[in-house]
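> missing the sequence, but the structure's below:
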């Protein structure tokens, strides 16, 4: 980044003093983003400064910007801009994920529209075609990310299938295999029959489906009786290998003692009755069928019963059709049937044999593949696994001893619970697009793992080899993101300076799928933790708190919000609503409100320009003699301290509120009003400096408008994005603060009293203050013109007030008496206020009675109860307000 004036900055400087009357985000946002990116403002350019590094969770190359991206990346951008302004050598690593399943699906759909299949093309041609698609269509989301102003280092944009990244992925796989931490095993996986691949838990969504609970009779093998079981999937009896009962269930003690067996219906297979605590004596008959090859719980029961994974029966092929088991006991008529057709036929056969006891209607939580759209099957298959238990130990210790801080801390318990009970991580996927597993098989099935085929050939002694067709789970490659993006396995200058990263911002929903795995890989290969702090934010939900989904029609498109209100308004909404540990409820009216905030600042700057207030020439606060100028300098000091504290604590809502309250309330509403008509050279210098401090402090949240106003105020040596964080080199002046706050208090109290009593806001009144405090004397003596202009008091008498109706208002410790004779009709006003209070009292009491009725709280819709509470609070407040107003009238 150089100090040369960029085209956009030059154009803004030339138009100084000529801000358009109306703030139009669309007119400035694209111009400034192009200026920042082209000038290199996003790149680390301070070699002698301390680094600050974050990496963004790489979005899928197939994706479009959604509201979750907007939240996640806005928080990161606020942090990186803040650290850049504080002089850090800031690097925000950006890139996209190759998204194996998603991308392959998109490309296959495109091919299908042309009457083509990937299997017709062959693997190499298909992969080439995916690369072509990526070059033509894969950059949509990164273009959209720019619209929100994300200051990422696009010059180092990464892709998880780039050659250097692929080299890192292959090395990690090979090294882990050599260390015994990656291995091949036969286990159950989430199998998507539509995609014909294993999928992760994150790609499984649970849906409530109307189904049935079938109660079945299983005959004992010796003909001495029967045993009842119940299941939601009767077709799986074709691969049953046991019936389990609880070891303490007395009903089955004799059967366990004699080693009884069951002869399964349809197949005739003999299976043992086993004791296992998985069986719940309180549920149904207390006996459960065990199908270890097709149920995750049954798999564990089978292992405890001594059944090896290699011996567990499989009754489904990759498309979830019935296939023959190893013991060849499935009747021919069922072979090749779809699993649900087989279910219907099996129920018919059981009913015909008199073995179907009864059927219950049930709502069943059913796992579906989120992309394939069909119920997933637990499927027993050979896959590659990572020894996650071993890799999890260092991260557990790093979080426990504070080397890695999780914010909010409440997530630590969840982290430890998952990591301490972690299961082997299945990393192979049956796809063509992705990092192909670097393993080759000899004629006897032995695997040779190496970085190249030549190395594998050498290990195999020149035996003929066949490459493993599977690819790696996308989460495996993205687990290397914090260090592979910096050049690893080469030892680069970038890696030396920017690893470990300082911060990771992530949704809590990928704590295990990505965050924990980055910890595992980073600590194993670097060996430091990949970042010092992990900030977990909530999800963006619909206004009613419901999860957003296309099926519900409540998805919010951030790009449409940007079109309507501007990126700055949406960004500020995200920050202001981000309260640690809570989800963000979407509220378009709040976004509109922050657009109004931007407009307020725009108009305030136009006021400054119209009064000769321009860019400040000093980082430190200018000298100030008047109370109002000394006060506003102190308010800058307080705001900067509040902002720094909130940012250090990752309280984005508190940080946003601090600058919002100062910019809108303190500066625009009060300071500019206080100085009207009294703008001398000192005030011009102070006001220009204060506006500069606002623009700098607000910049991380609203980068576009602040950059525009920064340059519009006058020529600058640097863009705002690389300016310096405020250093007022001043302190709060208690006397000035007391005087100005006294004046603000008087003005606020008088305006409120006038409103309550129906007095016109512009009406000029006289007040009596017989014993003014020292603060009152100072303000009245030095700022009477401001009191007349703001509080609309034409005179303040130091004598007792005359008899007659009057209202009383307070300012600090001072009590003003303001006669009302001739100002309003006292009797009519008393009657009006009394009537309004009676109406509010009636509404308050009726609502209290309704809310106190347990039936209402139980039967009414939650939103109705919430509205009743809000209405009750409103009327209760109205009663208090009107009572106070009547008291004013004496």
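All right, it came through fine. Computed from a predicted structure; not experimentally measured. Numbering: from 1, shown residues only.

> from here on, just use CA atoms for contacts and neighbour counts.
Noted.

> tell me which stretches of the stretch 401-550 of the chain form strands.
Listed in chain order, the strands of the stretch 401-550 of the chain (DSSP state E, counting those that start in this stretch) span 405-407, 425-426, 428-429, 439-441, 447-449, 466-467, 471-472, 501-507, 531-537, 540-541.

> take the one below as the second:
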């Protein structure tokens, strides 16, 4: 066995062995257990969110695989329509061409070529993380089988009357020329203006003042709205105003949507270019006037002088014209939420276009068939209310129900080329025909061969195909063995941010196409990984961490370059560089996969935010090292062991560690069942670091090296090995590499065999192995030892100096335990003698610690120089007093607390709290010594 723990030396080697031997494939005769990976974008790379949720999924899969369940972790990637198309388009643009120069067919060939050459990056990275899905079953949302399933779903829904084509408002990206889902639109607060314009009443009796953040949309106004209870304007409802610059007469309407406190209390209504205005327009039967082109320029509907102008140029011209007409009242600075396309970065427009929709709102169709709400939404709501699907944490149930209860029809078409092309054809009259291909259209609709048809150019929203993931990846619409065995899945592990876009839609399609069967039984919603200060990780903030950099390490200069790359603002790049150099002065040393995985597990609570702190990874790297060194020690002391040669009677410390192991096994199983991976990790950590390494290995030393019988030595050596071997299996789902490496060397001594730990049985608690008497006895020993150590620490006594110990107020049980474990106490607490104080004897000056009623007394005579120690404590007290005053003054300064970043203020507050606590402890210690 190597002398030092080197994760790089073992990780790649073991992963190759696991994969090449097919250990990840479903096997055995146990109960099916299935997890569907949230398919990462084919364009993507592994980020912290991926690494976190994939660690959780892998831990669950490895756990159930070891339990004997027939496990399937289904891997795959999403074609990521817009993201992938943009990436390939940029490559083509560098050649001085556009996709239109190539044409659709040639462009798609370029995309497929790129996918084959570069699209597997993230799956390679998942392997580095130790992920153990069934790679032989890997799927892609654009592979042949998935594409056929997507087409089948579209055709069935259309034939069932639940997909239709209509003209409605969508989020429109004027650069990409496509509709966007809400998830693809990022709204952030920006500085803007609020323009107040005067609209004259048609009858010449006055005017109304409206306020708008988008003056150019004035040209498409259909009404002015006021609140029905606003007495200022109630007498004007029903009248009309003459729209400035256009001359169109539009009505004044009353609607509860209007906020009387905002702006002037009067709102211009542009149904074609605002979602709320569109809804109001539907209620009042207003004209819907589109004034934009696909490029967000003014179209031919507007007055001639504005036609062809970019929307923002038109804005300037409208404002100037209103000012010239004397109708500009004022301009006020105004902060507003601006929606931008997450890929293009341009301002998104609400835009009226023809799109394909899934009906999710109607109860009944015109022909009497169930509408989308009755056929799709209600079963999705029922699946949660009747307990078929369970959300963890449960509070997400309310969010899910609230969203489905207020859902709108789903826009599923996108105006791009990369994706599943909509299987719809049109004739010259605009009639629509839906089938899998043109030949099928002609057969299905009995069309003549000479009728000209053209296929719809649009593709389906990526979320449409992703919604089929739980069953289409298993072979649907064919009734395959895998579909029968692994649908529904056991648990979905995903972030709460896509509960609407993906989770709910999988439930919709799962219940509709799989005879009411839900796609998964549990939904574990995890939080978002943030930095140590609670900030969202983003490239613009420069706080992004690459999981592979944490695993492998990265030098400071490379990290600085990585974090500041592609930042256009020089001052921002400089600030990020300074922060990076301060935070990572020595770069990232590389902590290995197991340390990172265990960190993720320890952070997996039920909260919404996951604060990632590199110090925790460092701590768990030390934890791996502790386990490695403990194994080396055990192996050195158990060479040649025959594990089945166990004495009939184990000594108390062997029975104690065996009992502690049973409690830990029960705790880990319980916490995993509850999806509390943080508590499972804590239970493992406490047992391995504290109980096994710090206590049991120390307790075993006097048995292994002292004047104990061969039978006792053998019992302890067997226990050392058996508990360690079991512990390695217990920890394997969380730390697969180090546990595999160590198990291979420990297992033969524990009379275990097998090619891999990953297929060994997972440890289950056996209550018959719990010896409560040993637990009580050894806990007493530990408390006595810790009491002595506490006195050493408080009195600044050399840890190696042997001390006399006097026990006072001892019970019969204390005396009995003392006699049984005297030698162990002397060894662990480094004692010279242990005496019982007679009730009639006066105790010398002693430092005292308590274990329940038992007094632990260490005579101070000759142990410390009282005056020297008082002088030292006084000096340290003075230093801390000054530090408390300095920090108090700093935190009491409003100029500091108002301007400094929140994480800096929090850090200074922690320093103050720590200094105050230390000061209190020093003062207590000084008083004790002064009283001696």
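Now that the structure is in, tell me what you want to look at. The structure presented is a predicted model; accordingly, all values stated were derived computationally and were not measured.

> figure out which of the strands of the stretch 401-550 of the first structure is closest to residue 319 of the first structure.
strand 428-429 (15.2 Å; CA to CA).

> against the second structure, where does that closest one fall?
Following TM-score structural alignment, the aligned partner range for strand 428-429 of the first structure in the second structure is 413-414.

> what's the mean deviation for the matching stretch versus the first structure?
When the first structure is overlaid, stretch 413-414 of the second structure sits 0.2 Å from its aligned residues on average, using mean CA distance after the TM-score superposition for the first structure.

> which residues sit against that stretch?
Residues from elsewhere that reach stretch 413-414 of the second structure, judged by CA atoms under 8 Å, 6 or more residues apart in numbering: 178, 179, 180, 355, 356, 357, 422, 458, 459, 460, 461.

> on the three-state scheme, the second one is what?
The one in question is residue 179 of the second structure. Look at residue 179 of the second structure: counting by DSSP: H, G, I helix; E, B strand; the rest coil, its state is strand.

> in the second structure, what residues pair with the top strand by length along the first structure?
When the first structure is parsed with DSSP state E, its longest strand is strand 204-219. Using TM-score structural alignment, strand 204-219 of the first structure lines up with residues 185-200 of the second structure.

> what does that stretch rub up against?
Residues outside stretch 185-200 of the second structure that contact it (CA under 8 Å, 6+ apart): 171, 206-213, 215, 241-244, 263-264, 322, 327-342, 348.

> from those, list the buried ones, please.
The neighbour count (16 or more other CA atoms under 10 Å) marks 171, 207-213, 215, 241-244, 264, 322, 327-328, 338-342, 348 as buried among the contacts of stretch 185-200 of the second structure.

> show me which pair in the contacts of stretch 413-414 of the second structure is furthest apart.
So, the contacts of stretch 413-414 of the second structure by CA to CA: farthest apart are 180 and 422, at 16.4 Å.

> the aligned partner of residue 82 of the second structure in the first structure: what secondary structure?
Under the alignment (TM-score structural alignment), residue 82 of the second structure pairs with residue 101 of the first structure. At residue 101 of the first structure the chain is in helix, as set by three-state DSSP.

> between the contacts of stretch 413-414 of the second structure, which is closest to residue 300 of the second structure?
Lowest distance from residue 300 of the second structure to the contacts of stretch 413-414 of the second structure (CA to CA) belongs to residue 178, with 21.0 Å.

> tell me who's in contact with the closest one.
172, 414, 415, 416.

> of the strands of the stretch 401-550 of the first structure, which is nearest residue 343 of the first structure?
Ranking those by their distance to residue 343 of the first structure (criterion: CA to CA) puts strand 428-429 first, at 28.0 Å.

> how far off centre is that closest one?
Strand 428-429 of the first structure sits 28 Å away from the centroid of its parent chain (CA atoms, centre = their mean, to the nearest Å).

> how about stretch 650-663 of the first structure?
On CA atoms, centre = their mean, the centre of stretch 650-663 of the first structure falls 19 Å from that of its chain.

> can you tell me what part of the second structure that stretch aligns to?
Stretch 650-663 of the first structure corresponds to residues 675-688 of the second structure when matched by TM-score structural alignment.

> so what touches the matching stretch?
Here stretch 675-688 of the second structure makes contact (CA under 8 Å, 6+ apart) with 56, 392, 524, 598, 601-606, 623, 627, 660-661, 664, 667-669, 671-672, 727, 730-731, 734.

> could you pull out the buried residues of it?
By 16+ other CA under 10 Å, the buried positions in stretch 675-688 of the second structure come out as 675-685, 687-688.

> any chance of those residues in TSV, plus distance to residue 154 of the second structure and secondary structure?
TSV is the format used below for those (distance: CA to CA, whole Å; DSSP: H, G, I helix; E, B strand; the rest coil):
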residue	distance to residue 154 of the second structure	secondary structure
675	36	coil
676	39	coil
677	39	helix
678	42	helix
679	44	helix
680	44	helix
681	45	helix
682	48	helix
683	49	helix
684	49	helix
685	50	helix
687	54	helix
688	54	helix
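
> what is the nearest of those residues to residue 380 of the second structure?
residue 675 (23.3 Å).

> what's the distance between the closest one and residue 318 of the second structure?
58 Å (CA to CA, to the nearest Å).

> and for residue 91 of the second structure?
Taking CA to CA, one finds residue 91 of the second structure at 39 Å from residue 318 of the second structure.

> between the two, point out the one with more neighbours.
Just comparing residue 91 of the second structure and residue 318: by other CA atoms under 10 Å the higher neighbour count belongs to residue 318, 20 against 13.

> counterpart of the more buried one in the first structure?
Using TM-score structural alignment, residue 318 of the second structure pairs with residue 346 in the first structure.

> name all residues that make contact with the nearest residue to that match once chain neighbours are set aside.
Distance criterion CA to CA, 6 or more residues apart in numbering; nearest residue to residue 346 of the first structure, sequence neighbours excluded, is residue 235 at 6.3 Å. Applying CA under 8 Å, 6+ apart to residue 235 of the first structure gives the contacts 339, 340, 342, 343, 346.

> let's have those residues in JSON lines, adding distance to residue 450 of the first structure and secondary structure.
Converted to JSON lines, the contacts of residue 235 of the first structure look like this (distance: CA to CA, whole Å; three-state DSSP):
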{"residue": "339", "distance to residue 450 of the first structure": "39", "secondary structure": "helix"}
{"residue": "340", "distance to residue 450 of the first structure": "42", "secondary structure": "helix"}
{"residue": "342", "distance to residue 450 of the first structure": "43", "secondary structure": "helix"}
{"residue": "343", "distance to residue 450 of the first structure": "45", "secondary structure": "helix"}
{"residue": "346", "distance to residue 450 of the first structure": "47", "secondary structure": "helix"}
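
> that's all I had, so thanks and see you.
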